[in-house]
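Q: compute the structure for the input listed below.
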Amino acid sequence: MKREMIIVLDFGGQYNQLIARRVRECNVYCEVHPYNIGLDKIKEMEPKGIIFTGGPNSVYGEDSPRCSKEIFDLGIPVLGICYGSQLMSYLLGGTVKTAPVSEFGHTEVQVEPSAKLFQEVSPETVCWMSHTDYIETVPEGFRITGHTLVCPVAAMECEARNLYAVQFHPEVAHTKEGMKMLSNFVYNVCGCVGDWKMDSFVESSIKEIREKVGTGRVLCALSGGVDSSVAAVLLSKAVGKQLTCVFVDHGLLRKNEGDEVEAVFGPEGHYDLNFIRVNAQDRFYAKLAGVEEPEAKRKIIGEEFIRVFEEEAKKIGSVDFLVQGTIYPDVIESGLGKSAVIKSHHNVGGLPDCVDFKEIIEPLRLLFKDEVRRAGLELGIPEYLVYRQPFPGPGLGVRIIGEVTAEKVKIVQEADAIYREEIVKAGVDKSLGQYFAALTNMRSVGCMGDGRTYDYAIALRAVLTSDFMTAESAELPWEVLGKVTNRIVNEVKGINRVLYDCTGKPPATIEFE
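A: As a prediction, the model looks like this:
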């Protein structure tokens, strides 16, 4: 049976993936696609509803992204958000102009409780605004269902055609009743029943993998992180001994992590896997020598990963498929449709053009991080593995600003181990989405042991997040930061200063590079 689906059309908004994530929280499958995907493709997917994202453009600009007006004649419910609401109005005959007063941040919105979108929503509700244009007049057949003191059309609807629009962002946590609004659209407007469940995903994925692989042999890129571990166990359930897991220790792992991964997945570990460990530290350091640009480092690490796997595949004989733990945020941040390329993930944009495998299998490609964890629990993976701290594919290569050297790796490994140890001791680790130490390329003068030093600064990062699409900097207890700082400058050679990163995502990313 074909699962129900909502599609998000991306017009360049920074929250496109967050919209999809929120829809999935309603137990309805959701995908992000470029705005110019085409009507035939949309019809082929048979979505239950369509959501237009926000975007940085003005709808009346010559080069502004626009979809075909005929999309509103497909009989599929549409929800326009921010730019998407203005585009709906513009295409259907309403007027959009530069707002006399722009709105940014928390804004009180008066909504019409009788509107389908606002059922069980407070008549006065706080929403997140971010716009300089506004809808001056609505298209024929629409009625205004929300307004603010300075925005006459904060929401509108044409119930007869199942078209809805909001000027604010219901997908962000700052819109207090945003989930109610999205749930109303998904269930009350689109008529979804909510069939996106993790147990059914795992079951169907195992079946699909078996059919795809057949009698072929599979090589899995195992890093020991959450994503690749879940992918490995999923493949093991599907094809058993046809799978060989290759763990490449590129010398950019956290302290002692290589041995920890081998203890879990190796011959003495929890799983009946064909496990190979490749110690390739020197090889990666040589490739990265003199390279400072973040994208260049990511692509070098990604290509070298693939080359190592190809070599290992040749050693074990003919291998048909390569498995990777790519997840949905990797895909989107690497540039989906017209979205900006935030960074090339080693297992998406970092792949070389020529790969010596029949096909790459990415069983988690459609999942967000918390969904990957739920899939891991469904597969019976222990909680301590499922909830392990996230670690990027390029490893410490993107937590070392500038050139990567063996000396710098040692510095950040030691500082990070101290930081993580003290976070756990303080009992604050469970509330954090991610925390780690990074090595800056800033050197500063210090005074230690009555002598002058000129050493590096370590930056500490800790964020609160549930989906890793957005994040807030965590307010760690000062005594914890003080203890961590004291230990790092005293125990880690080459460090004389410790900084704490107070930036959220956006505008920053969670990782430093």
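
Q: going by C-alpha atoms from here, please, whenever you check contacts or count neighbours.
A: OK.

Q: so who does the residue nearest to residue 385 when sequence neighbours are not counted touch?
A: Closest residue to residue 385 apart from its sequence neighbours, by Cα to Cα, 6 or more residues apart in numbering: residue 226 at 6.8 Å. By Cα atoms under 8 Å, 6 or more residues apart in numbering, the contact set of residue 226 is 372, 373, 385, 386, 387, 388, 389, 390.

Q: residue 226 and residue 135, how far apart?
A: Here the criterion is Cα to Cα, to the nearest Å. By it, residue 226 lies 45 Å from residue 135.

Q: can you give me the helices for the stretch 101-250 of the chain?
A: Taking DSSP state H, counting those that start in this stretch, the helices of the stretch 101-250 of the chain run over residues 178-183, 198-213, 226-239.

Q: okay, these in CSV with distance to residue 501 next?
A: Listed next are the helices of the stretch 101-250 of the chain as CSV, based on distance: least, Cα to Cα, whole Å:
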stretch, distance to residue 501
helix 178-183, 29
helix 198-213, 35
helix 226-239, 24
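
Q: Proceed likewise with the subsequent sequence, for comparison:
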Amino acid sequence: MQEKIIILDFGSQYTQLIARRVRELNVYCEIHPFNNLPEFDNTVKGVILSGSPYSVRQDDAPQIDFKKLHESYPVLGVCYGAQYIAQKSGGEVKASSTREYGRANLEFIDHSHPLFKNINPGSQTWMSHADTIASIPENFEIIASTDSVKVAAFHIKNTKVYGIQFHPEVTHSTDGKQLLENFLVDICGCSQDWTPDAFIESTVASLKERLGHDKVILGLSGGVDSSVAAVLLHQAIGSNLHCIFVDNGLLRKGEFEQVLDSYQHMGLNVRGVRAGDRFLGQLAGLKDPELKRKAIGRVFIEVFDDAAHEVQDVKWLGQGTIYPDVIESISVKGPSATIKSHHNVGGLPDFMKLKVVEPLNTLFKDEVRRVGKTLGMDQALLGRHPFPGPGLAIRILDDITPEKVAILQEADAIYINNLKTSGWYDKVWQAGAIFLPVQSVGVMGDERTYEHVICLRAVSSVDGMTADWSHLPYELLAKISNEIINNVKGINRVVYDISSKPPATIEWE
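A: This next block holds a predicted model:
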């Protein structure tokens, strides 16, 4: 079975980065909320405790059974995780007298400990905490310090428990990856064998065992996730996989025909279903993004239920769910406020008697692409930008009408085509046009206009968990704006979104 590291999430903004760094070292890991612990079996090689926006001194600070953990597994506490270990072991955590944020250098390192193998004094780290460990118990030892943080790192004697008050997962910590590799390999004994080839081999074998000769219906979207999921399932069950591509009336211009054509040479059993009128009918008058998502999800399931009845004895619904979908759909604090529901997370209605199979729900987006490349899939398909399951419905920040969809499709096509011809398409993670629920005054010829506004969005990212806005050249933006205004009737203004995630999300709804 695949060995793994468990990351317990206390709510830090950096938790997903820890997972990314661990996986970059070819070690499989899983993130779990501190208050919803997984089953710890013999595949678990170690545990990482994340940072947190909480102080360990708060009454409602996150709590776990630390004693049970450290008696069984190597443990690395990061920031809050380190302070929690110290406090629970009898040490003292106080509000820091100096602000411990930003870059700091390790002036003292005890190289007798494997955690700091190949890391030299002067190594730059990234601090981000208001509290500090003021004193440690007798069975602790300090193994690294900065000029202002005496307990930058500690070790509990005669154990494999370590704590650090800096963040090795961020790029500002120059030897952070080395420290994590030291923990994973030298302390936890991980074999670093989690590769795309290994994932494919184990996943296909698991799918064969789980599905047997059962039939699976899979919704293809033309995107990377569902396409890679389809190829994996096809390798496992062959013709028992039945792929359905639904035209929900909210796709990009010409996408239905293009997607069907792209699958012709992949050996997949694909059927196209036109259901745009059905979706648009259910969306009429809806403005709230959650109501739109739920309506689309409901109709999507209904369409699939109809399609499933045309294939006898279907028992499974395949989905291209990936790890960020799963992470963003659970909350560290339990059932708290939803940022936005994901179209492919949350189960099926009772009337649809299908079990769900999600071959990619442990992978980040860049990992999905690497798996697709290893499977020999077309790079043009693997390089496609992510596109939301609800389609253009959540890029129209208003009620949905056929006229608005048509306007957005035309504007989006001009935008994406310009990105491709300019060479910028492959430089950005995701791009799309957004129809804003405002109108503005303009002048065309000698006439006053009062028409709609289109916003352009383009971001750079690695896995979609965080993203920065893409710095497209002014000349390119000007060309795109001119083409949209001159060619798309109903648009007289184009703006560009320069917000990053966080605090914004990639999609507006």
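
Q: got a TM-score for the two of them?
A: Overlay of the two chains. TM-score (TM-score structural alignment, normalised by the length of the second structure): 0.94; 506 aligned residues with a Cα RMSD of 2.1 Å.

Q: among the helices of the stretch 101-250 of the first structure, which is the most enclosed?
A: helix 226-239 (a mean of 24; mean count of other Cα atoms under 10 Å).

Q: read off where stretch 49-64 of the second structure ends up in the first structure.
A: Aligned by TM-score structural alignment, stretch 49-64 of the second structure corresponds to residues 52-67 of the first structure.

Q: then stretch 456-475 of the second structure?
A: Residue span in the first structure matched to stretch 456-475 of the second structure, by TM-score structural alignment: 460-479.

Q: distance between the matching stretch and the chain's centre?
A: Its chain's C-alpha centre and that of stretch 460-479 of the first structure lie 15 Å apart, by Cα atoms, centre = their mean, to the nearest Å.

Q: ok, and what's touching that stretch?
A: 17-18, 21, 329, 368-370, 419, 431-438, 498-506, 510.

Q: after superposition, how close is the helix or strand that contains residue 454 of the second structure to the first structure?
A: Here residue 454 of the second structure, judged by DSSP states H and E, is contained in strand 447-460. Here the mean offset of strand 447-460 of the second structure against the first structure after fitting is 1.9 Å, by mean Cα distance after the TM-score superposition for the first structure.

Q: against the first structure, what's the mean shift for the helix or strand that that strand is followed by, could you check?
A: The helix or strand immediately downstream of strand 447-460 of the second structure is strand 468-469, counting by DSSP H and E. Here the mean offset of strand 468-469 of the second structure against the first structure after fitting is 1.7 Å, by mean Cα distance after the TM-score superposition for the first structure.

Q: past strand 468-469 of the second structure, which element shows up next along the chain?
A: helix 474-487.

Q: longest single strand anywhere in the second structure?
A: strand 92-109 (DSSP state E).

Q: ok, residues contacting that strand?
A: In contact with strand 92-109 of the second structure (Cα under 8 Å, 6+ apart) are residues 56-57, 83, 86-87, 116, 120-136, 143-147, 149, 152, 172-173.

Q: report the distance from it to the chain centre.
A: 31 Å.

Q: that strand vs the first structure, average distance?
A: Averaged out, strand 92-109 of the second structure is 3.2 Å away (mean Cα distance after the TM-score superposition for the first structure).

Q: residues contacting residue 117 of the second structure?
A: 111, 178, 179, 182.

Q: what's it aligned with over in the first structure?
A: So residue 117 of the second structure corresponds to residue 119, using TM-score structural alignment.

Q: cool, residue 195 of the second structure as well?
A: By TM-score structural alignment, residue 195 of the second structure lines up with residue 197.

Q: relative to residue 121 of the first structure, how far out is its match?
A: From residue 197 of the first structure to residue 121 of the first structure the distance is 26 Å (Cα to Cα).

Q: residues in contact with the closest residue to residue 106 of the second structure other than its chain neighbours?
A: The spatially closest residue to residue 106 of the second structure, leaving aside those adjacent along the chain, is residue 146, at 4.6 Å (Cα to Cα, 6+ apart). For residue 146 of the second structure, the contact set (Cα under 8 Å, 6+ apart) comprises 104, 105, 106, 107, 108, 152.

Q: coming back round to it: can you turn the buried part of the contacts of stretch 460-479 of the first structure into a PyMOL selection?
A: The following PyMOL line selects those of the contacts of stretch 460-479 of the first structure that are buried, judged by 16 or more other Cα atoms under 10 Å:
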select buried, resi 17+18+21+329+368+369+419+432+433+434+435+436+437+438+498+503+504+505+510
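
Q: surely residue 292 of the second structure and residue 283 touch.
A: Yes. Between residue 292 of the second structure and residue 283 there is a contact under Cα atoms under 8 Å: 6.3 Å.

Q: what about residue 442 of the second structure, helix or strand, and which?
A: With DSSP H and E as criterion, residue 442 of the second structure is part of strand 430-444.
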